[in-house]
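# after the sequence you'll find the predicted model.
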Amino acid sequence: MTIQQTPLKDCVIVTPKVFRDSRGSFLESFNQKAFYGATELPVDFVQDNLSTSSKGVLRGLHFQTGNYAQAKLVSVLKGSVLDVCVDLRRDSKTFGEHFSIKLDDKTKTQLFVPKGFAHGFLVLEDETIFSYKCDNYYNKEAESGIIYNDPYLNINWGISESELILSEKDKQLPTFESLFK
């Protein structure tokens, strides 16, 4: 695996080595020892989640608070997404900044989203299957989020608002400034 640092501290791009031959392909999707050796970030994943979505679905920006904060390793098993994360760590030099990357089933690239980050993604192809490895269990009382079109964050999703498909809950999320200023 190859690890590449993003502009946001501890948020890294993970590119697994893919072995291809006439039968298809094989890759090691995660290796804790290799990941720690490359990043020195301790992680112990305890929950895996999958979502299937249609083109135009935007999920996020979500995060868990307090003792239920989660680090995630995210990837696309089928299709493609624009993946976005926002640094919410007040003591970080990149607090309030975001990073985006296209993840797809062809490159197999993954993104490690540390604890203390909001995360969301826009689905770019129908029937996209998105995978999340989480290092903490989901807790409904600890869930929170930031509205996708937050003026402070000014995220370019690359799609018109009329094309977006959002849950009612995601349409009601608060702004970054109401939570952190």
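Cool, got the structure. These numbers come from a predicted model, not from an experiment.

# okay, CA-based contacts and neighbour counts for the rest of this
Fine.

# center of this protein, which residue is that?
Here the mean C-alpha position of the chain is nearest to the C-alpha of residue 119 (C-alpha atoms, centre = their mean), at a distance of 4.7 Å.

# double-check residue 120 against residue 72; I have them as touching.
No - between residue 120 and residue 72 there is no contact under C-alpha atoms under 8 Å: 11.4 Å.

# about what we covered before: list the contacts of the residue nearest to the centre of the chain.
60-63, 83-86, 113 (C-alpha atoms under 8 Å, 6 or more residues apart in numbering).

# what's the helix or strand for it?
strand 117-123 (DSSP states H and E).

# identify the residues contacting the helix or strand following that strand?
Per DSSP H and E, the first helix or strand lying C-terminal to strand 117-123 is strand 128-134. Strand 128-134 is contacted from outside by 45-55, 70-81, using C-alpha under 8 Å, 6+ apart.

# nearest residue to residue 34 other than its sequence neighbours?
residue 1 (7.6 Å; C-alpha to C-alpha, 6 or more residues apart in numbering).

# I'd say the one you found and residue 17 touch.
Yes - counting by C-alpha under 8 Å, residue 1 does reach residue 17; the two are 5.3 Å apart.

# which one's the longest helix in the chain?
Longest helix of the chain, by residue count under DSSP state H: helix 32-39.

# check which helices and strands that helix sits against.
If you count contacts as 3 or more C-alpha pairs under 8 Å, 6 or more residues apart in numbering; DSSP states H and E, helix 32-39 packs onto no helix or strand.

# quick one: contacts of that helix?
Contacts for helix 32-39 (C-alpha under 8 Å, 6+ apart): 1, 3, 10, 41-44.

# how about the residue nearest to residue 34, what does it touch?
14-17, 34.

# what's the closest of those to residue 96?
Nearest to residue 96, judged by C-alpha to C-alpha, of those is residue 14 at 22.7 Å.

# are any of the contacts of residue 1 buried, and which?
Among those, the ones that count as buried by 16 or more other C-alpha atoms under 10 Å are 14-16.

# helices along the protein, start to end?
Under DSSP H, the chain gives helices at 32-39, 168-171, 176-180.

# I'd assumed residue 15 was in contact with residue 2.
Yes - between residue 2 and residue 15 there is a contact at 5.0 Å, judged by C-alpha under 8 Å.

# which non-adjacent residue is nearest residue 56?
Per C-alpha to C-alpha, 6+ apart, closest to residue 56 is residue 164, 4.9 Å.

# second one coming, line it up with the first:
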Amino acid sequence: MKVRSLSIEGAYEVTPVQHRDGRGSFLEWYRFDALAAAVGHPLDLAQANLSTSARGVVRGIHFADVPPGQAKYVTCVAGAVLDVVVDIRVGSPTYGTWEAVPLDDADRRAVYVAEGLGHGFCALTENATVAYLCSSTYRPGHEHGIHPLDPELGIAWPAARPDLSTKDATAPTLAQARAAGLLPRYDACSTYVGERRRNSDGIRPRQPIDPRHYP
């Protein structure tokens, strides 16, 4: 498993090693120790979500109040999506920037999104199925969104007519969310993540599982 830092602090791309033979394939799509070694602390698994989307559907940009925020480990188990991470942390050196990673059922990559970052994706295929591991449960009143078509962000969604939910279509722009005091602050996010790292046990990756042990 290869974990690579993206250009936005707190965002990582994870590429698993796939073992294929005539029967199919086997891979470790999530390793808590490998991710913790890169991020600096384990992902507290509190909730797992699954969504299916038609081609052209855009979900996001979503984020949660920090603390505790909601870190996410995201992969596409069927079809393909373009996954997007947005730095919405006020005071961050990369505030207002975004980065996209293609996720699909061929390469089986995943993306880790730290607390305080915005996240969304666009479905590139019909019935694109995305699985999320989340560090905290859904908290009504503490979850927010930014309009995914906000010109200030300028996200290049690969859809001629992005299909949005009513909630996402009526979400504020980045500037409106900032003026309303909804956005997380970079220093608060850094402090929170720093505390998580200090409280971790310095986990190191173990040996990967040998697929031959599985029938």
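Structure received. These figures come from a predicted structure and were not determined experimentally.

# give me the TM-score for this pair.
Once superposed, the chains reach a TM-score of 0.94 (TM-score structural alignment, normalised by the length of structure 1), with 179 aligned residues with a C-alpha RMSD of 1.3 Å.

# OK, contacts around the residue lying farthest from the centre of structure 1?
Using C-alpha atoms, centre = their mean, the residue of structure 1 lying farthest from its centre is residue 22. It sits 32.1 Å away. With contact set as C-alpha under 8 Å, 6+ apart, residue 22 of structure 1 has no partners.

# list just the nearest of the buried ones among the contacts of residue 1 of structure 1 to residue 175 of structure 1.
Of these, the one sitting nearest to residue 175 of structure 1 (C-alpha to C-alpha) turns out to be residue 14, at 29.7 Å.

# mind listing what residue 165 of structure 1 touches?
So residue 165 of structure 1 contacts 56-58 (C-alpha under 8 Å, 6+ apart).

# give me the contact list for the lengthiest helix in structure 2.
With secondary structure taken from DSSP H, structure 2 has its longest helix at helix 186-198. Contact partners of helix 186-198 of structure 2, identified using C-alpha under 8 Å, 6+ apart, comprise 40-41, 66-68, 89-92, 115-116.

# what residues in structure 1 pair up with it?
Across structure 1, nothing matches helix 186-198 of structure 2 (TM-score structural alignment).

# show me the contact partners of stretch 141-156 of structure 2.
With C-alpha under 8 Å, 6+ apart, stretch 141-156 of structure 2 has contacts from 58-65, 96-98, 120, 168-174, 177, 182.

# what's the mean distance for the longest helix of structure 1 versus structure 2?
Following the fit onto structure 2, the mean deviation recorded for helix 32-39 of structure 1 is 1.9 Å by mean C-alpha distance after the TM-score superposition for structure 1.

# what range in structure 2 matches that helix?
With TM-score structural alignment as the criterion, helix 32-39 of structure 1 aligns to 32-39.

# how far does stretch 4-11 of structure 2 sit from its chain's centre?
Centre-to-centre, stretch 4-11 of structure 2 and its host chain are 11 Å apart (C-alpha atoms, centre = their mean, to the nearest Å).

# mind checking which of the contacts of residue 1 of structure 1 are in strands?
14-15 (DSSP state E).

# need the contacts of residue 1 of structure 1 in TSV with distance to residue 28 of structure 1, can you?
Output for the contacts of residue 1 of structure 1, formatted as TSV (distance: C-alpha to C-alpha, whole Å):
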residue	distance to residue 28 of structure 1
14	11
15	10
16	7
17	7
34	11
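
# just give me the closest of the contacts of residue 1 of structure 1 to residue 137 of structure 1.
Taking C-alpha to C-alpha as the measure, residue 14 is the one of the contacts of residue 1 of structure 1 closest to residue 137 of structure 1, at 22.4 Å.

# touching, that closest one and residue 28? I think so.
No - look at residue 14 of structure 1 against residue 28 with C-alpha under 8 Å: they stay out of range, at 11.3 Å.

# who wins on neighbours among the contacts of residue 165 of structure 1?
residue 58 (24 neighbours; other C-alpha atoms under 10 Å).

# ok, that residue - contacts?
120-123, 164-166.

# could I get those residues as a markdown table with distance to residue 149 of structure 1?
Listed next are the contacts of residue 58 of structure 1 as a markdown table, based on distance: C-alpha to C-alpha, whole Å:
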| residue | distance to residue 149 of structure 1 |
| --- | --- |
| 120 | 12 |
| 121 | 13 |
| 122 | 12 |
| 123 | 16 |
| 164 | 11 |
| 165 | 13 |
| 166 | 12 |
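
# out of the residues you listed, which one sits closest to residue 137 of structure 1?
residue 120 (17.8 Å).

# and that closest one, what does it touch?
58-62, 83-85.

# same thing with residue 6 of structure 2?
By C-alpha under 8 Å, 6+ apart, the neighbours of residue 6 of structure 2 are 12-13, 99.

# 6 Å - rerun?
residue 12 (C-alpha atoms under 6 Å, 6 or more residues apart in numbering).

# and stretch 27-40 of structure 1, end to end?
Start-to-end span of stretch 27-40 of structure 1 (C-alpha to C-alpha, to the nearest Å) is 22 Å.

# list the buried residues for that stretch?
Quick answer for stretch 27-40 of structure 1 (16+ other C-alpha under 10 Å): 29, 35.

# returning to what we had before: tabulate the helices of structure 1 in TSV, adding columns for distance to residue 139 of structure 1.
Shown next, in TSV, are the helices of structure 1 (distance: least, C-alpha to C-alpha, whole Å):
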stretch	distance to residue 139 of structure 1
helix 32-39	24
helix 168-171	16
helix 176-180	19
